[in-house]
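[1] below are the sequence and a predicted model for it; my questions follow.
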Amino acid sequence: MHRPSVFYSILEPIYPFLVQQFADDYGLNRGIAVDIGTGPGFLGTELAKITNMTVCFVDLNEEALQSAKERFMVSETDNEALFVRADVKALPFEDGFADFVMSRGSIWFWEEPEKGLSEVYRILKPGGVAVIGGGLGRYVPDSMRRRIVAANRDRLIRSGETRPCFKDFSRMIEDALLEKAGVDSFRMISEGEEGDSGKWVEIHKNGDGKRGGLS
């Protein structure tokens, strides 16, 4: 899940905006948050800056986790933090562990997304929420959005890399959640009308902890 540093340097300005959006949308302040596929730890660190949540940074790549730990340490936040090397399809947390789970940009690299999504659902507390996908969020200023999109496009052209395709995201998620993971309490979120605009899935666990019922 660890990506080249140039990728994160382009995206770095968006993380405070995206985390503030999450905090506002889901009323985040206390409890346990899990940042899956954390990479250098931008999301988790920014969340710690504006909430009192315990943040669990999770990545399969040891180098990425070390980078996340270093970033968190220099942020001088006082939140409790855990750094866990794990695969999303076998998370080492008990059932009902987390109040909030977030993951940006990693699901396209999961080998078995249905198992990962099932694990995300399993570790959510009743009443908890997870938001997983990719995009820049609603709070990013238009000028910043245009600059980042252009810079990332140029980077991909120079490197020959391909960007995650958002066009089939809804189909992939619905197949993984409904047919394989057995999670049906979710909704799709799109950042725009274009096929390659940001896409997210918001997963809710019912208050009784049972599966079922579209939120």
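    In hand now; what should we look at? Numbering: from 1, shown residues only.
[2] only C-alpha atoms for contact and neighbour calcs from this point on.
    Fine.
[3] contacts for the longest helix seen in the chain?
    Across the chain, the helix with the greatest residue count (assigned by DSSP state H) is helix 142-159. Residues external to helix 142-159 that are found in contact with it (CA atoms under 8 Å, 6 or more residues apart in numbering): 7, 10, 11, 136, 162, 163.
[4] excluding chain neighbours, what is closest to the first one?
    This means residue 7. residue 152 (7.6 Å; CA to CA, 6 or more residues apart in numbering).
[5] residue contacts, residue 205?
    The neighbours of residue 205, taking CA under 8 Å, 6+ apart as the test, are 121, 124, 125, 126, 127, 128, 129, 185, 211.
[6] next one: residue 78
    For residue 78, the contacting residues are residue 48, taking CA under 8 Å, 6+ apart as the criterion.
[7] filter the contacts of helix 142-159 down to the buried ones.
    Among the contacts of helix 142-159, those buried by neighbour count (16 or more other CA atoms under 10 Å) are 11, 136.
[8] so which of the contacts of helix 142-159 comes closest to residue 206?
    The shortest approach to residue 206 among the contacts of helix 142-159 belongs to residue 136, at 27.6 Å (CA to CA).
[9] what residue lies at the spatial centre of the chain?
    residue 103 (1.2 Å; CA atoms, centre = their mean).
[10] dropping in the other structure now:
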Amino acid sequence: MHEKKDKFDKKGAGGMDEIAKTLFAPIYPVIAQDVIDRFGITEGTCIDIGSGPASLAIAIAARSSLSVIALDSSGDMHEAASRNIAKAGLSGRIHLLQGDVHDIPLADDTADLIVSRGSMFFWDDIHTAFREIYRVLKPGGKTCIGGGFGNKELRDAISAEMIRRNPDWKEFNRKNISPENVERFRTMLNEIGVPSFEILYGDKGFWIVISKTAGGALP
């Protein structure tokens, strides 16, 4: 299996990079700080899955001592990410890794923290993807995977502009963060046997928090 939209051309990667550095720019520091405040994980290894132009990876690294692995299936996105990481002065702290969430090229128990914003809605097989995420998470580690805009004010302002640019975006976003989609992911996590998880749903978006137990391989 492969992530949908995993073959970005340079134009597509450039468009994502541009919107991440303009309209979406305010959300990444807010999300990063919320993750750090919530879990208190500031050292070790973080994986940003579907990292795109590395906006969230940069925000996490800038607010912690974590070594961040920016995982994305697109080489063109990594070109943009490399430029952004260098500009932020974080080349020694953020490492680019090309790979697919359905077959993460990392060893078991690698990450203290796993984050991802906006990527999981494009994954072909969420059962396989979350099995892989659980595999590479260390015992005692945490995930914060989902979608959102940081807070209500940012959500409302960005949503209004996105709808102005493309009216179809309203329905696309509604489906992604709908109660029905929340239930779909909840069902999946129960089906694959994740023993400890929480789904956060509200003004900050839709986020899946997983806590891995010691010796906790999935059945």
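    Sure thing, it's come through. This structure is a prediction, so every number in the text was calculated from the model and none was measured.
[11] so after superposing, what's the score?
    Superposed pair, TM-score by TM-score structural alignment, normalised by the length of the first structure: 0.86. Supporting alignment: 203 aligned residues with a CA RMSD of 2.2 Å.
[12] rewinding a little: inside strands: which ones of the contacts of residue 205 of the first structure?
    Using DSSP state E, the subset of those located in strands is 124, 125, 126, 127, 128, 129.
[13] now do the same for residue 189 of the second structure: its match in the first structure.
    Aligned by TM-score structural alignment, residue 189 of the second structure pairs with residue 177 of the first structure.
[14] any idea how far that match is from residue 115 of the first structure?
    Residue 177 of the first structure sits 9 Å away from residue 115 of the first structure, going by CA to CA, to the nearest Å.
[15] hey, where'd the strands end up in the second structure?
    Defined through DSSP E, the strands belonging to the second structure, from first to last, are 45-49, 67-72, 94-98, 111-117, 137-147, 197-202, 205-210.
[16] what range in the first structure matches the fourth one?
    What it means is strand 111-117 of the second structure. Under TM-score structural alignment, strand 111-117 of the second structure corresponds to residues 98-104 of the first structure.
[17] and the contacts of that stretch?
    Contacts of stretch 98-104 of the first structure with the rest of the structure, by CA under 8 Å, 6+ apart, involve 31-38, 120, 123-125, 127-135.
[18] same question for stretch 62-70 of the first structure.
    Contacts of stretch 62-70 of the first structure (CA under 8 Å, 6+ apart): 2, 38, 39, 40, 41, 42, 57, 58, 59, 83, 84, 85.
[19] make TSV from the residues you listed and add distance to residue 200 of the first structure and neighbour count to it.
    As requested, the contacts of stretch 62-70 of the first structure are arranged in TSV below (distance: CA to CA, whole Å; neighbours: other CA atoms under 10 Å):
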residue	distance to residue 200 of the first structure	neighbour count
2	20	18
38	16	29
39	18	30
40	21	24
41	19	25
42	18	23
57	20	29
58	19	27
59	20	27
83	24	19
84	24	19
85	24	18
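[20] of these, closest to residue 108 of the first structure?
    After measuring the contacts of stretch 62-70 of the first structure against residue 108 of the first structure - CA to CA - the closest member comes out as residue 2, at 12.5 Å.
[21] residue 41 is in contact with that closest one, correct?
    No - counting by CA atoms under 8 Å, residue 2 of the first structure does not reach residue 41; the two are 10.5 Å apart.
[22] if I look at the residue lying farthest from the centre of the second structure, how far off is residue 42 of the second structure?
    Relative to the average C-alpha location in the second structure, and by CA atoms, centre = their mean, no residue lies farther out than residue 164, which sits at 25.3 Å. According to CA to CA, residue 164 of the second structure stands 38 Å off from residue 42 of the second structure.
[23] how about residue 178 of the second structure?
    Counting by CA to CA - residue 178 of the second structure and residue 42 of the second structure are separated by 31 Å.
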